[in-house]
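Visitor: my questions are about this predicted structure, shown below with the sequence.
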Amino acid sequence: MAGRTSETRKKIAKKTVAKQAAAQPTLLSGGNPQIPKGYGEAPVQAYIAAMPGWKSDIGRRLDALITHTVPGVSKAVKWNSPFYGMEGEAWFLAIHCYTKYVKVAFFQGASLHPQPPGASKQKEVRCLDIRENDPFDEGLIASWVEQASRLPGERM
C-alpha cells in the first residue's frame, strides 16, 4: 500500500474487515449457523465449516460417516440444518447445533435397533445428542445411519 494516504489505507482495511464479516454466517441461538437453503454438497459443507468450535469437528465426522455409509446420499440445508436422504425419495436424518450439543435426529428412529436414546415430541423421531467430551461410537452411529437410509423417510 505504499504511496497511499493513511485515510485510503483505513478505508481499504474497513472494506476488508467488512468482507470477512460478511463471509461468516450468523450464528443463531445455541450457535446454530444460519445458512441459506440449498441442495447438494456446498451448502452442507458451508454449514459444517460455520459450526462453532468443537461442533465443527463433530459435523465433519458425522458427514464423512454418513457419506461413507450411504454412497450417493442426497444432502441439503433446510431450516438451518443439514438434511440427508435418498435421491428422489425422502430425508432420513438431520443435524442441528445447540448450545451444549449437536443433535442428530433420525426421522424414523423408533424403528432403529437399538433405538437412539433421545425421545422427541414426534412419535417416530429419535435423537442422539453429542456433547463435547462424549465418546463417538462410530460403529453404532453407522448402524443407525444404514438402517435409517433403508426406511421410508420424511418428505419436507
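Guide: Structure's in. What do you need?

Visitor: contacts, neighbours, all on C-alpha from now
Guide: Will do.

Visitor: touching, Val145 and Ile66? I think so.
Guide: Yes - if you go by CA atoms under 8 Å, Val145 and Ile66 touch, sitting 6.5 Å apart.

Visitor: second structure for comparison follows:
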Amino acid sequence: MKGTTAGKSGQAGKRAKPAATKPKLLSGGNPQIAKADGDAPVQAYIDAMPGWKSDAGRHLDQLIARTVPEVRKAVKWNSPFYGIEGRGWFLSFHCFTKYIKVTFFSGSSLDPLPPVESKDKNTRYFHVHEGEPLDEELVASWVRQASELPGWVP
C-alpha cells in the first residue's frame, strides 16, 4: 500500500515517521531546544519560532551579528543568548504568545533605557510585536552598548 509501512509486528497501515520533527513548543509558543553553544542551536530555535516570530527572530539575530561581529551564541533555558567571550551574556530573547521579549541583562546602563522594567534593577526589556517596525538604529545602539558592558555570568 502506498503511504503505509508494515513493521516487524506485522501492523500494516501505520505511516512512517518523518525524518525530522519540529521541536515542541512550550507555553507562549517558545521552542524547546536543548542547551548548546554555537550558531546552529540558535538557528534551530529561530527556525522553530511560530509564525511571524521566526522572521522577527531571524531579523534580530542578523542585526546582533552585524552589530557585534565577535558575538558568541548559545541556547540556554530554551532561549537564544548572545555574549562576548570572557565577559558573559549581554542579551537574550524569548517567545511569548503575543510578542518576543528581548532582554538586556545590563539594560539599566543603556542610553536611552529600553522601555520595559524588570524586577531585577539591572535588567531592561523591549518587546517585539507582530506588524510593528523595528527601530534598527535604536536596537543596534542598545546591542552595541550592551556588548561593551560586563555581561551576565550564570
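Guide: Yep, it's here. Fair warning: this is a prediction, and the values are worked out from it, not measured in the lab.

Visitor: can you pull the TM-score for these?
Guide: Superposed pair, TM-score by TM-score structural alignment, normalised by the length of the second structure: 0.91. Supporting alignment: 147 aligned residues with a CA RMSD of 1.4 Å.

Visitor: find residues that contact each of Val145 and Ile66 of the first structure.
Guide: Where contact means CA atoms under 8 Å, 6 or more residues apart in numbering, no residue is in contact with each of Val145 of the first structure and Ile66.

Visitor: which residue in the second structure aligns with Thr26 of the first structure?
Guide: Aligning on TM-score structural alignment places Thr26 of the first structure opposite Lys24 in the second structure.

Visitor: how about the contacts made by the nearest residue to that match once chain neighbours are set aside?
Guide: Counting by CA to CA, 6 or more residues apart in numbering, Gln32 is the residue found nearest to Lys24 of the second structure once chain neighbours are left out, at 5.5 Å. Shown in contact with Gln32 of the second structure (CA under 8 Å, 6+ apart): 23-26, 45, 78.

Visitor: look at Tyr45 of the second structure and give its secondary structure.
Guide: With DSSP: H, G, I helix; E, B strand; the rest coil as the basis, the three-state label of Tyr45 of the second structure is helix.

Visitor: okay, now the equivalent of it over in the first structure: neighbour count?
Guide: By TM-score structural alignment, Tyr45 of the second structure lines up with Tyr47 in the first structure. Using other CA atoms under 10 Å, Tyr47 of the first structure has 23 other residues around it.

Visitor: cool, and the one 5 residues further on?
Guide: Taking other CA under 10 Å as the neighbour definition, Pro52 of the first structure ends up with a count of 17.

Visitor: residues in the second structure matched by stretch 83-91 of the first structure, start to end?
Guide: Stretch 83-91 of the first structure corresponds to residues 81-89 in the second structure, going by TM-score structural alignment.

Visitor: strands of the second structure, start to end?
Guide: Here the second structure has its strands, by DSSP state E, at 36-37, 72-76, 79-84, 88-95, 99-104, 116-117, 124-129.

Visitor: using JSON lines, lay out those strands together with distance to Met1 of the second structure.
Guide: Converted to JSON lines, those look like this (distance: least, CA to CA, whole Å):
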{"stretch": "strand 36-37", "distance to Met1 of the second structure": "41"}
{"stretch": "strand 72-76", "distance to Met1 of the second structure": "42"}
{"stretch": "strand 79-84", "distance to Met1 of the second structure": "43"}
{"stretch": "strand 88-95", "distance to Met1 of the second structure": "42"}
{"stretch": "strand 99-104", "distance to Met1 of the second structure": "45"}
{"stretch": "strand 116-117", "distance to Met1 of the second structure": "57"}
{"stretch": "strand 124-129", "distance to Met1 of the second structure": "47"}
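
Visitor: out of those strands, flag the one nearest Leu138 of the second structure.
Guide: Among the strands of the second structure, strand 124-129 comes nearest to Leu138 of the second structure, with 11.2 Å by CA to CA.
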